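1. Could you look at this predicted model? Sequence included:
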Amino acid sequence: MAESDNGARKSAAYPYSSGGWGSLKAVASALVQEKVPLKDATVLLKQNKPDGFACVSCSWAKPADPHMFEFCESGAKATAWDLTAKRMTPQFFELHTVTQLEAWHDHDLEEAGRLTAPLRYDAASDKYVCVSWEEAFEDIGRELRGFDPKSVVFYASGRASLETSYMFQLFARMYGTNNLPDSSNMCHESTSVGLKEAIGVGVGTITLDDFEKTDLMFFFGQNVGTNSPRMLHQLQDARKRGVPIITFNPLREPGLLQFSNPQSPVEMMTPAHTVISTQYHQVKTGGDSAALLGMCKAVVHADDRAKESGQPRILDLEFIEQQTVGFEAFADYVRAASWDEIERLSGLSRADLEAAADEYMRANAAIAHYGMGITQHREGVQNVRMLCNLLFLRGNIGKPGAGPSPVRGHSNVQGQRTVGITEKPELAPLDKLASQFHFEPPREKGMNTVEAFQAMLEGKVNAVINLGGNLVRSVPDRGRIEPAWRDLKLTVNVATKLNRSHLVHGKKSYILPCLSRIEIDTQESGAQAVSMEDSTGCIHGSRGVAEPASPDARSEPYIVAQMAKYTLGDRSTVDWDRWRNDYALVRDEIAKTYPETFHDFNERMWTPGGFPRDLPARERKWKTKSGKAEFFVPESIVEDPDMPERDPQALRLMTLRSDSQFNTTIYGLDDRFRGISGGRMVLLMSEADMQSHGVKKDDRVTVQTIADDGFERRVAGLRIQPYDIPVGCIAGYYPECNPLLPLWHHAKDSKVPAAKSIPVHIVEVNGTPRA
């Protein structure tokens, strides 16, 4: 099939292929910027290899037969960021007060280098001062023993290994709380809830093998070019086999348009490239449910016509009748749906949606990839359920080359859930933990991230233990949250670099410098290795290869073990000293807790390509309430009930990451793919909206959230940038735009902050208030 003009048209902002010389130049620049010695730069050859280390950024799958350079631009930047020659020694903190450092840009804080020694905040001098590890652990343990466990939050960022995560959740539960929020609460909790309801497991079902067997791929709200560029290799292979790729995304992203493989001499030395998207539909922000409904309507209508005319059926009736419940109610809903409403809410024409559906109906096996453009909406769970509805219509789950594919961010964010990081007691094997470790775990529900911050605003949280991450910077409603964070009695941060969460600190605050996964981890029993789970549910070993940044840095398992030991004392039945010295012992215990997935863990962790976790839905075994895959009938396809319908000045803001960013870590202030330079305080806007709102390119505007809760939320100094984005929709960078996101503006059922659809007004232009 020839590529349509819709798919092949380039982005005006970045009219080149993703990958290619641009990526190579960016990698080289990152290594130079971080002053990474040549000998350390060669560790990239071990990145994502079966005998090396798993990338510290994204969680995309690691192939059994890797490329020579099995890393992408984003992954290389993350590695350079950790391997930097720059250091933040105790002398650095002697020269700078915390108040002074608060004025630094987020990029400059992390770019200043690796932390080298444990630090405690000293209020008298307003500085972080060096302390011994023993002093830090003794004081942290003493403080925690004085708190009600229900008032302490144990937050995990998603980067920690399976071993560390298992130890962390066990520590929290032995301490007496299920307050185990994590970064999934901020991004893919809508997946965990929606897929669990639909198919019985809260994760995707595809593996890398499915790329070789699929006939069609969809992308919904996932920017592969910046968030998981290594996937472009699998997409390129699929496209060379003639597999269509249909993309639904508000912005035309270069990574979803065309790709030049940096490992291909032909593509590097000629204008050759691979067109990625064969159809590209710029769905309106918040229009995903409507678009999915339109495709479902086209499929059901085609099947009705086939039935009436005696032609072969379009639906997979055997799958629907034997494996699902709820089809008739959903089919009736689809038939009654109005094309006018579908077009209005999706921003797409009926012809566009029918073209996508026609391609779908020709495919025997289809994969649906999606990201936070689906999950970070008020109806994020509904979006996931609607996507499942589309797959169910043609039996596209539990067969080769087909299934839902939520693309995760952090390198082990999915894995930490697998080993017990969850605030929901029903998702943790509490009875097993009780018998295995001879204690009674708490049974009441803990707090997720949104609930933890709401409790903080109400003065109900005493302490937060941060296992990585930059929670203060990533949180919604920052203007309200930061003062509450400063009132905490204790904040503990396990980190490699300084960030905003260390500067907006509690009354007592510690920074505990940890090893990067890239670094050699030597304990009393010898060199250690860790493991993590990728987006496709496969478990991989990872072994550090670089020298540690500091002899005073400690591994994450070591730090968690010591905090648990000094806090729990004789209450714990775990020999934390043995665990911290030999991670294989931790893996043995994980295998006892989760034998279906982790049996023979130590023997299997170095399996090339990883070993798969137990996922019944892959075999059409449905762990749902009905025992079958469940169709879902939405109450409404309006994704954002907070968006004013009759306000012509209202705009729908979505937040974005740049190509030089991983979550809150910012490697550079430019965004090459979107043609943005000179800073991140920009607002992407269509030229039609610029005209109707009376603004011009480079105007500086102030944006205010539309809300009637008594709180004013504003971000000033955003520079207008014309961009190819649907009318009524605008975009700005995360986390700069987080102050505009109310804490209560979250997905129903999952409480994921609805950062992809925030109702706003432009209230000032170049310092002049709007009427």
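-> Received, thanks. Residues are numbered from 1 along each chain as shown.
2. from here on, contacts and neighbour counts on C-alpha atoms
-> OK.
3. Now do the contacts for residue 117.
-> 89, 90, 130, 131, 512, 513, 550, 552, 553 (CA atoms under 8 Å, 6 or more residues apart in numbering).
4. out of the residues you listed, who's nearest residue 225?
-> Nearest to residue 225 among those: residue 513, at 31.4 Å, using CA to CA.
5. which residues touch the residue nearest to residue 350 when sequence neighbours are not counted?
-> Excluding its sequence neighbours, the residue lying closest to residue 350 (CA to CA, 6 or more residues apart in numbering) is residue 343, at 6.4 Å. Residue 343 sits next to 290, 291, 349, 350 when contact means CA under 8 Å, 6+ apart.
6. second one coming, line it up with the first:
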Amino acid sequence: MTENDSAGQRPDTPHYKAGAGGWGSLIGMGKVLAEARPSPSTLDTLRIQNKAGGHMCTSCAWTKPKDPHLFEFCENGAKATIWDLTTDRCGPEFFAAHTVSELLDWSDHELEKVGRLTHPMRHDPATDRYVETTWDEVFAGIGAELQKLDPKSVVFYTSGRASLETSYLWQLFARLYGHNNLPDSSNMCHETTSVALKQVIGSAVGTCVLEDFEHCDMMLFFGQNTGSNSPRFLHPIEQAVNRGCKIVTFNPVREAGLVRFKNPQGTAMVTGKTTEISQTYLQVRPGGDMAAMLGLVKRVIEIDGEAGGGVIDRVFVAQHTKGFNAVELLARDTSWEDIERESGLTMRDLSAVAGQYAKARAVIAVYGMGLTQHVHGGETLQMLVNLLLLRGNIGRLGAGICPVRGHSNVQGQRTVGISEKPELVPLDKLSEMFGFDPPRDKGLTTIEVGEGLIDGSVQGFIGLGGNFGRAVPDIGRTNPAWADLALNVQVATKLNRTHLLTGRKTWLLPCLVRAEEDMQASGAQAVTMEDSLSHVHGSQGRRRPAASTLLSEPAILAGIAKATLPANPRVQWNKWIGDYGLIRDLIAETFPEEFADFNARLFTPGGFYRGNKARERVWETESGKAGFTVPPGISGLGRPLEKGEYTLITLRSNDQFNTTIYGMSDRLRGLKGDRMLVLMNPEDMVRVGLVEGQRVTLVSAHDDGHRRVVAGFKATAYDLPPGCLAAYYPEANPLVPLSLHDRMSHTPAYKGTPVRVEE
């Protein structure tokens, strides 16, 4: 086995030697700037991005501080804004020159690079081209089709970019129309959080606020890639490290942002100084986090016994929790041999971390989709809660649980009613406010939408942003089914692959981006979004729209709704679109505890906090207490690997945001030039006779009667645990079955799919 270098990285495999941030980050932004060629005013947009009175970034959902940095944006946030404000245009002339069938052969990057959509378009099946239409024709045509369909067969999907105002109207439209089919991008990432956390602490979201990161003395990271997915988070992490906070990371991949950071806004750009982030970095096996956490719980209980007490917070456990005895029994009865086998980590390493945890005063547990996208992701998350509850690390300053959300308003959409679960929405209040009987039956999750596309029960799909057809699992089976849809409507800013999955009637509708000025009857409008730490921020676009033919998302939604629904004097689409403040009044009336005085707090520096009962140690659970839980096993995977199988994890590069691909570079992993890579442990490659650069085929090993194959991956030796493969999302999505998902939430198992390698 090759010895690791000073940062723990195998020197015989690709990796990024510099720290996250620094000149590499500026160069990365420069490449997108050169390709997108935005107007010079984009620089002014970046100057006020994520600041009170400015526009809120459309990439990650990391919080915006009360006292912002001079430049309160990161590489990813800058790329997203630059990409939005490109001077390239995708108008009727482009579509006249290209058939949909021809465009299906273009890459994801090539499609988006064409530029901003400018005109409403309708697909013409006779010519297989999109043709220009008018907004009046759009609304009348879509409304007529929706009136023909059974509302239960129609899906209203939202990406995480839609504002709180848009999201509120969207869920109201769906329920007035007659369904709860309201999946959003949360269904594919952090729905596990909403379900599993709600069960054990009564909160569907994390408990931390930004102030906690100023007072913690230990952070545990599980399955979260800060450097690529939420780089602004590196600032409070750096500050915590500099005051002595210990960072321990559990991740199959050594991610550069959690190894080293070179602050691009500090003296490090001149001095070259980097901050070492993780004092301990443990490359846990995919699905092994639950076993690793149980190992920590086991050792903390042992330390408490050896010390004669005082390590476990017995007062907190007695007053605020239930179920501790069962977890204590599980920890004592589970052998270290089993823990080491499932986690891929040693008793020695886990005991060292447990010793640090036992001494720490205030601990924050941070996690990402490396935990949630497993068959037993929910149980894994609840095991993490077990660990925190042992020492009272939920509900006090400097401690808590912190899921880092990926998309800018994906958490906020759920807050204002975007949910397929009717019990989570104040339906009686909506009935009282708008004079109708909302549907009470459960709606469709993303997984169920995919199944409905295949079996034909889904007949209509309206997508408010995003790239649903590319982002979902099992796309080899779902993509052909789009052709059978009676109605496919896509509201978007740029061309992507979902727009090419045309049904019998298909419309492509261009909208404003968040950085653009939204002028309505009462003047320039602002919108709002909620960050990962439950703070709500106002956002005001100031750039000139890419085309005079663009409408805002709320205006498009209202146009379709008016053409579809019968008149209702309490539903005043025209007034609401003329003044978004009226929509915020509706949100405040519907959710008075979280959104009182909404308009008055719109541009509060740092956002306004909508509150969290669990942070106050008020547990809105069935028992009225926080719950320790015992899982059915100690692995996050659906089953053990069989001979010749590997666990596939899907990755995003640092040159992409979700399905948006900015380029072929993955700088922070030392990779470039090709996205059709399969990363593999070097010893595994030698054992099966593969050589560097050899093209291979991946085959799903999930046995449900369907064969799933993707060919053309280039085998690349990489620093990964044995038995683990990594490939890029969404290129590897066809290998992830719809039927392989978190058992609690139906979140797809993008981080835990069994596969085989064939030459």
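-> Alright, I've got the coordinates. Predicted model, so just to flag it, every value in this text is computed and none were measured.
7. Can you say which of the contacts of residue 117 of structure 1 are buried?
-> If you count burial by 16 or more other CA atoms under 10 Å, the buried members of the contacts of residue 117 of structure 1 come out as 89, 90, 130, 131, 512, 513, 550, 552, 553.
8. And residue 532 of structure 1, how far from residue 414 of structure 1?
-> 9 Å (CA to CA, to the nearest Å).
9. Grab the longest strand from structure 2 for me.
-> In structure 2, taking DSSP state E as the definition, the longest strand is strand 709-717.
10. can you give me how far it is from the chain middle?
-> 25 Å (CA atoms, centre = their mean, to the nearest Å).
11. how close does it sit to structure 1?
-> For strand 709-717 of structure 2, the mean distance from the matching residues in structure 1 following superposition reads 0.6 Å, by mean CA distance after the TM-score superposition for structure 1.
12. ok, the equivalent of residue 469 of structure 1 over in structure 2 - contacts?
-> Counting by TM-score structural alignment, residue 469 of structure 1 corresponds to residue 466 in structure 2. Residue 466 of structure 2 makes contact with 158, 159, 160, 492 under the criterion CA under 8 Å, 6+ apart.
13. Run through the neighbouring helices and strands of the one helix or strand residue 402 of structure 2 maps to.
-> In this assignment (DSSP states H and E), residue 402 of structure 2 forms part of strand 400-403. Judged by 3 or more CA pairs under 8 Å, 6 or more residues apart in numbering; DSSP states H and E, the packing partners of strand 400-403 of structure 2 are strand 363-367, helix 377-390.
14. Give me the mean deviation of that strand from structure 1.
-> Looks like 0.4 Å for strand 400-403 of structure 2 (mean CA distance after the TM-score superposition for structure 1).
15. equivalent range in structure 1 for the helix or strand following that strand?
-> On the C-terminal side of strand 400-403 of structure 2, the nearest following helix or strand under DSSP H and E is helix 410-415. Using TM-score structural alignment, helix 410-415 of structure 2 lines up with residues 413-418 of structure 1.
16. what's stretch 269-285 of structure 2 in contact with?
-> Contacts for stretch 269-285 of structure 2 (CA under 8 Å, 6+ apart): 8, 19, 22-23, 237-238, 241, 246-254, 257-263, 267-268, 292, 342-345, 720-722, 724.
17. With secondary structure as extra columns, can I get the contacts of residue 466 of structure 2 in JSON lines?
-> Below are the contacts of residue 466 of structure 2 laid out as JSON lines (DSSP: H, G, I helix; E, B strand; the rest coil):
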{"residue": "158", "secondary structure": "strand"}
{"residue": "159", "secondary structure": "coil"}
{"residue": "160", "secondary structure": "coil"}
{"residue": "492", "secondary structure": "strand"}
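18. Grab the two from those that are most spread out in space.
-> 160 and 492, at 12.6 Å, using CA to CA across the contacts of residue 466 of structure 2.
19. Those two: which is more packed in?
-> residue 160 (27 against 23; other CA atoms under 10 Å).
20. Quick test: name the residue nearest the centre of structure 1.
-> residue 409 (3.3 Å; CA atoms, centre = their mean).
21. Tell me the spacing between the nearest residue to it once chain neighbours are set aside and residue 230 of structure 1.
-> Once flanking residues are discounted, residue 409 of structure 1 sits nearest to residue 58: 5.0 Å by CA to CA, 6+ apart. Look at residue 58 of structure 1 and residue 230 of structure 1: by CA to CA, they are 9 Å apart.
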